[in-house]
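In: sequence and computational prediction follow.
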Amino acid sequence: MKNYDVVIIGAGAAGLMCALTAGQRGRNVMILDHADHVGKKILISGGGSCNFTNLYLEAEHYISHNPHFCKSALNRFCQYDFISLVKKHNVSYQQRQLGQLFCNGNSVEILNLLLHECRLSGVKIQKSCTINNIEKNNSFSVKTNSENYTTQSLVIATGGLSMPTIGATGFGYDVAKKFGLNVQPGQPGLVPLTFNNNDLKSFGDLSGISLDAAVSSNGQLFREAILFTHRGLSGPAVLQISNYWQPGDEVAINLLPDIDLTETIKQWQKERPRMELKNLIGELLTRRIAKRWLELWYHNKPVNQYNEKEINQIADLFHVWRFRPAGTEGYKVAEVTRGGVDTEELSSKTFEARRVKGLYFIGEVVDVTGWLGGYNLQWAWSSGYCAGQFV
């Protein structure tokens, strides 16, 4: 039986940040992880370039049953604090659209800086470690396939259910329930939406087409790219809206957010009257989209043959395309998990369970879900750092 001041289960972004922070305070820290390699989700973040934070980060970019819970941690360890760590390790980075920060190299640079800081702080990491049982008497007892550990501070940083192919499980939720904590129901987040059977027949062959659009649902709107897939819609704007979409909800998409199509058609009637409408709209979108929309809902003809009522109706088809997704692509491709350990059960200052002294939950396992664009990694850094100050 080995004793450590702090045992952290999960060697992802939140777990590593918590470990290095606690280690810097002189705490004796052990991280346990079931995988044979640590930080797998960090490595695939941002397409392998690691979108490690966002310059425009605000609390309103997060979803939780308690929208105020995240504010304390995000203020105490903000995006600029992590940027300072990146600069300390001479990691070259760039700003892309919407304040997203990426490595100029690849994600392993972020993982390496975390592991380097852990080594400097004396943090130990045990990989390929299966947790067989956790009990609490005066301290926590953690039994694994290779060793048994005792600790006064047990941190659960095991993430959510998204991306099971890289080892994601519901372990953290099970631990919370074992100790009597409430867990908000989970759903896939930042995930592609799927078409129902009728829409699949209408749009399934458009797979591969990408375009700039404004996507809205439940009072939220995102303006970025959408991508037609063989099963539905993906792309940044769709992934963003999936965090707010609920089964049965409608999604509205403006395929021409920068153009007033009504006025544009009237202009075409003056300047290019004999051109067919599908070809003209095809210049703004793609010919396949323009042709399909008119095939489904309107007859295509020379632009000078449409009256004002028809022009308004056609404009609505492209500015407000409404559909009801059949569902999502599920956890296998979802970037995050919505829901998790109820924030009412945790201290927003320390991340300790209010009813179980010494038990902490950080990162994605908590009911805090960020937007696409570096927000979820920043939540991992912030929650890990804050818990690391108290474990």
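Out: Received it, and whenever you're ready, just let me know what you need. Since the model is a prediction, treat every value here as computed from it, not as a measurement. Numbers count the residues shown, from 1 in each chain.

In: for the rest of this, base every contact and every neighbour count on C-alpha atoms.
Out: OK.

In: tell me the spacing between Q126 and A11.
Out: Computed as C-alpha to C-alpha, to the nearest Å, the Q126 to A11 distance reads 9 Å.

In: please identify which of the two sits among more neighbours.
Out: A11 (28 against 18; other C-alpha atoms under 10 Å).

In: how about the more buried one, what does it touch?
Out: I31, L32, D33, V38, G39, I125, A157, T158 (C-alpha atoms under 8 Å, 6 or more residues apart in numbering).

In: over to V38?
Out: So V38 contacts A11, G12, K127 (C-alpha under 8 Å, 6+ apart).

In: what do you get for N376?
Out: So N376 contacts T53, E364, T369, G370 (C-alpha under 8 Å, 6+ apart).

In: which SSE is it in?
Out: helix 375-388 (DSSP states H and E).

In: relative to the whole chain's centre, how far out is that helix?
Out: Distance of helix 375-388 from the chain centroid (C-alpha atoms, centre = their mean, to the nearest Å) equals 14 Å.

In: try this one side by side with the last:
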Amino acid sequence: MTAAQRYDAIVLGAGAAGLMCAAVAGQRGLRVLLLDHAARVAEKIRISGGGRCNFTNRLLDARAPQQHYVGTNPRFARSALARYTPQDFIVLVERHGIAWHEKHKGQLFCDGSAQAIIDLLLAECARGRVEHLQPCQIRKVSFDAAHGSYLLDTERGPAEAPSLVVATGGLSIPKIGATDLGHRLARQFGLPVTALRPGLVPLTFDAQQWASYAQLAGVSLPVRIACGEKKQRMAFDEDLLFTHRGLSGPAVLQISSYWHAGQALHIDLAPGVDLAQELLQAKAQSKKHIANLLAQWLPARLADAWCAQEPAWQRPVNEASDKALLQLAAQLADWRITPSGTEGWRKAEVTLGGVDVQALQQQDMQARGQPGLYFIGEVVDVTGWLGGYNFQWAWASALACAQALPKTV
């Protein structure tokens, strides 16, 4: 049998977190091997942000990560996020000459292609003399307790290192190579994995329930969307998109990370507008049909479809009863509808759940009770909002780990 090549650290997964960790560790002088089973590097970066990569968010407050992160204990992310901030990654982006711009709510994007971020990370890996093998299937991972070393059986031959970094991501978007390898490795070494479900994902509805709304596919509008009760209530002000099967757009992607099966959504279709007052005032001075009047605040197709649901709304506003107008205003201000499910892993941008943070050390992402084993990025039970927060967690958790890896070779 061929003797195993020995490294200081082996990093599994050449996505955002894996590339960042390998690059930083390599530049510290460690001998690093980076492995990935997929044919193409960092496909999730390539398709993110509409192909422009929403690489971080200026509004992130590392002192209170629970504001923008979900998980059993999102405060776990505080240490790593405080030590590597959005501004730190901006400095790296600008050092590589990548032009960028800010969209609403602190979201930062490349002016050009997301490929620029991939090239940045590959260049940083090259600078650290990282050995990168891809595609490379991993057949088996074991731990030699006597020598404190991880042994990997791969299709490119055996490799070993005292440090193994798992940056394999989650289950979202399987067509670009997502697998459960990281979760299997966690369980193999005795680490708990919290419940996994699709996050930042469109929501779907029963076909019969959605029949009257399917015709609105393509309609988009700003809304306030909420779910949950009392202390568990969460709300977002974002754009909503109607689809043939349900609802999507930033508003729904955001709320999907907080929504649970059986919960109703509460959607204000005209946030900031007192529709009751507007309709009653219009009744005294207008002969417009109600749907035409609503088109001042709603897309015309939505106004027409909504009014078609009730005969009392299919008439000029001056002929409608106050009761009918108030009922219409109340429904539009609090549209209550219960999704039947989600579009699943194929459309989910992230994985909710993952390696339980209680089993990891906050400072360096190392597994408690299993020396030399680290988990970073999406495989961990830390999930960010839409808008660059997940990439910042990838960069920050990778750096926290990379700076702690020991040099042994």
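Out: Done, it's in. In this text the structure is predicted, and so the values were computed from the model without any measurement.

In: ok, back up a step: which neighbours do Q126 and A11 of structure 1 have in common?
Out: With C-alpha under 8 Å, 6+ apart as the test, Q126 of structure 1 and A11 both reach I31, L32, D33.

In: output those residues as TSV; include the columns distance to V356 of structure 1.
Out: Converted to TSV, those look like this (distance: C-alpha to C-alpha, whole Å):
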residue	distance to V356 of structure 1
I31	20
L32	21
D33	22
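
In: D88 of structure 2: what secondary structure?
Out: helix (DSSP: H, G, I helix; E, B strand; the rest coil).

In: what's the match for it in structure 1?
Out: Applying TM-score structural alignment, one finds that D88 of structure 2 aligns to D81 in structure 1.

In: likewise F143 of structure 2?
Out: Using TM-score structural alignment, F143 of structure 2 sits opposite K136 in structure 1.

In: what about that match, how many residues close to it?
Out: K136 of structure 1 - counted by other C-alpha under 10 Å - has 17 other residues nearby.

In: and if you look at the one 4 residues further on?
Out: F140 of structure 1 sits with 20 neighbouring residues when counted by other C-alpha under 10 Å.

In: just name the closest of the shared contacts of Q126 and A11 of structure 1 to A315 of structure 1, please.
Out: The closest of the shared contacts of Q126 and A11 of structure 1 to A315 of structure 1 turns out to be D33 (C-alpha to C-alpha; 54.1 Å).

In: may I ask you to confirm that that closest one is in contact with S128?
Out: Yes - here D33 of structure 1 reaches S128: they are 6.2 Å apart, a contact under C-alpha atoms under 8 Å.

In: which residue ranges of the stretch 151-300 of structure 2 form helices?
Out: 181-188, 207-210, 249-256, 275-283, 290-294, 300-307 (DSSP state H, counting those that start in this stretch).

In: mean deviation of the last one from structure 1?
Out: Here helix 300-307 of structure 2 is compared with structure 1 after superposition; its mean distance to the aligned residues, by mean C-alpha distance after the TM-score superposition for structure 1, is 1.8 Å.

In: that helix maps to which residues in structure 1?
Out: Using TM-score structural alignment, helix 300-307 of structure 2 pairs with 287-294 in structure 1.

In: could you do the second one as well?
Out: Taking TM-score structural alignment as the measure, structure 1 aligns residues 197-200 with helix 207-210 of structure 2.

In: and the matching stretch, which residues are buried?
Out: D199, L200 (16 or more other C-alpha atoms under 10 Å).

In: before we move on, back to that, now, which of the contacts of N376 of structure 1 sits nearest I259 of structure 1?
Out: Scanning these for proximity to I259 of structure 1, where the rule is C-alpha to C-alpha, the winner is G370, at 30.4 Å.
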